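Peer 1: No letters, just coordinates:
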């Protein structure tokens, strides 16, 4: 059954080489681009959870043959509203409706994994993987949800049932107002989004302002299963952003091997050609 995933993944931007825009460090997404079962599960998760609001207008359903699915499997398991196997992955929601409901049209996710990559830094896969796993309840937000990677994000956490309840503790070092000193501010959001804030003076602190957040799941086993599902979803989105990447890599290996062999042959021919002249 389809779930509304809201305005998934972006509205997002990476601003640091090693951390998200909110300063939260990014986890490394498991590499599963060569795992067909993971890609197939990711395709199912994407269609059921993302494709109600987000389009992937650069991808056709029949391209999923590349990850081992047949037309019959695609039609039976991934098409629900009369689409054809050769159709693009679009949504029925109009931009006007999207703006009314969400404030902005949810972005197309065709190449989002590539778009969120940072040169010499985390990949877009890392960004999405961390983002989807760091939602937490926050009663101060209109949707009732917040996110460590993208603070005050507009989208809700529709996969919360799969992830299970958890708390978030944020410890921040902050320069105390009107005083020459620092204070440690600890904010704990419980599983219902109710914050508890405590402040503690730290007069001898000589560092700089900082903030560290930690998610504590109530059911670690359930959270681990959720992380595995997210990894499959991210693997599919990474594959979708460049389906020909693996083929290009294989072709590149053959080209390099050819050039290596050709270089040896050319070097030997050059030696034979010039030996009598020298």
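Peer 2: Done, it's in. What you see is a predicted model, and the numbers here were worked out from it, not measured in a lab.
Peer 1: Please count neighbours and contacts with C-alpha atoms only from this point.
Peer 2: OK.
Peer 1: need the strands for the stretch 1-150 of the chain, in chain order.
Peer 2: Using DSSP state E, counting those that start in this stretch, the strands of the stretch 1-150 of the chain run over residues 56-60, 88-89, 135-137, 145-147.
Peer 1: Which strands and helices lie in contact with the shortest one?
Peer 2: Put plainly, it is strand 88-89. strand 56-60 (3 or more CA pairs under 8 Å, 6 or more residues apart in numbering; DSSP states H and E).
Peer 1: What is the strand it packs on packed up against?
Peer 2: Using 3+ CA pairs under 8 Å, 6+ apart, strand 56-60 is in contact with strand 88-89.
Peer 1: Can you tell me the closest non-neighbouring residue to residue 116?
Peer 2: residue 124 (4.2 Å; CA to CA, 6 or more residues apart in numbering).
Peer 1: Please apply the same query to residue 42.
Peer 2: residue 233 (3.9 Å).
Peer 1: what about that neighbour, neighbour count?
Peer 2: Using other CA atoms under 10 Å, residue 233 is surrounded by 29 other residues.
Peer 1: Could you say which helix or strand holds it?
Peer 2: helix 220-241 (DSSP states H and E).
Peer 1: Identify the residues contacting that helix?
Peer 2: Contacts of helix 220-241 with the rest of the structure, by CA atoms under 8 Å, 6 or more residues apart in numbering, involve 29-33, 38-43, 45-46, 59, 109-114, 124-125, 128-129, 132-133, 162-164, 217, 245.
Peer 1: Put this next to the previous one:
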């Protein structure tokens, strides 16, 4: 009995710590606009993933030819997305050597095949938008969601540079990010601030693709599920009812 109670307590503590870690502590996670049926968004996300992520991270559970499921032809895949292999049936392997990654970043960059399932789409969406300059870090970057992150901000040219400011609000210290240098997808506004909408859309497409990549069969599985439910409701149930009436007609 005591052993069982200890096991339950351990499982509870483990699940609590994992949930807290996945949520990024006290940082609010923005809702990721996930739409796995938006083929154009998935295609843009795949392009961003290959151009900015695949040089350091791999996705060995995902093969290039699975991209035909989101509306790309094999020729489009070969001409626009395949930089680390010459066979469309190969997995999305990282271009960088694992030993070099560990030397440069202190740890081997993780495979991203299932990152959306382990971290969550909201976590990824917030994480990729909350990098800020930090001269105390080896890479010069830190992250509001993942403190002391070892990964540099690979999308900084698109977003620009943010800094972390601490302000007093209601008698409490509140940390906020401020964009101080615009990027290719952020532009100035009349108020002197910056508009991040284009960058947010690019990140949304990237996270949408990473969510799709973590479970490519999800949309088809849901479609099959809907078909099965419709079959049960409109074919099997009426047939069962008619069979029941035919079977019991002589008894009643």
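Peer 2: Nice, I can see it. This is a predicted model, so every value here is computed, not measured.
Peer 1: related to what we said a few turns ago, out of the contacts of helix 220-241 of the first structure, which are buried?
Peer 2: 29-30, 32-33, 38-43, 45-46, 59, 109-114, 124-125, 128-129, 132-133, 163-164, 217 (16 or more other CA atoms under 10 Å).
Peer 1: For the second structure, just list every one of the helices.
Peer 2: 2-22, 39-48, 74-80, 98-105, 115-119, 121-127, 156-159, 197-214, 218-231, 237-248 (DSSP state H).
Peer 1: Now render those helices as CSV, adding distance to residue 143 of the second structure.
Peer 2: Converted to CSV, these look like this (distance: least, CA to CA, whole Å):
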stretch, distance to residue 143 of the second structure
helix 2-22, 14
helix 39-48, 20
helix 74-80, 31
helix 98-105, 15
helix 115-119, 15
helix 121-127, 7
helix 156-159, 12
helix 197-214, 15
helix 218-231, 31
helix 237-248, 55
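Peer 1: between these, which one is nearest to residue 137 of the second structure?
Peer 2: The closest approach between residue 137 of the second structure and any of those, judged by CA to CA, belongs to helix 98-105 at 11.1 Å.
Peer 1: quick one: that closest one aligns where in the first structure?
Peer 2: Aligned by TM-score structural alignment, helix 98-105 of the second structure corresponds to residues 95-102 of the first structure.
Peer 1: Buried residues of that stretch, list them for me.
Peer 2: Going by neighbour count (16+ other CA under 10 Å), the buried part of stretch 95-102 of the first structure is residue 98.
Peer 1: got a list of what the counterpart of residue 133 of the first structure in the second structure touches?
Peer 2: Matched by TM-score structural alignment, residue 133 of the first structure corresponds to residue 129 in the second structure. Applying CA under 8 Å, 6+ apart to residue 129 of the second structure gives the contacts 200, 203.
Peer 1: before we move on, back to that, so the helix holding residue 233 of the first structure versus helix 245-274, what angle?
Peer 2: Here helix 220-241 of the first structure points in a direction 50 degrees away from that of helix 245-274 (axes from the mean of the first three to the mean of the last three CA atoms, to 10 degrees).
Peer 1: Could you tell me the angle between helix 220-241 of the first structure and helix 36-49?
Peer 2: 90 degrees.
Peer 1: Work out the gap between helix 220-241 of the first structure and the centre of the chain.
Peer 2: 9 Å (CA atoms, centre = their mean, to the nearest Å).
Peer 1: repeat for stretch 30-40 of the second structure
Peer 2: 10 Å.
Peer 1: now swap in stretch 32-47 of the second structure and tell me
Peer 2: Worked out by CA atoms, centre = their mean, stretch 32-47 of the second structure lies 11 Å from the chain centre.
Peer 1: one step back: any idea how far residue 220 of the second structure is from the match of residue 133 of the first structure?
Peer 2: 30 Å (CA to CA, to the nearest Å).
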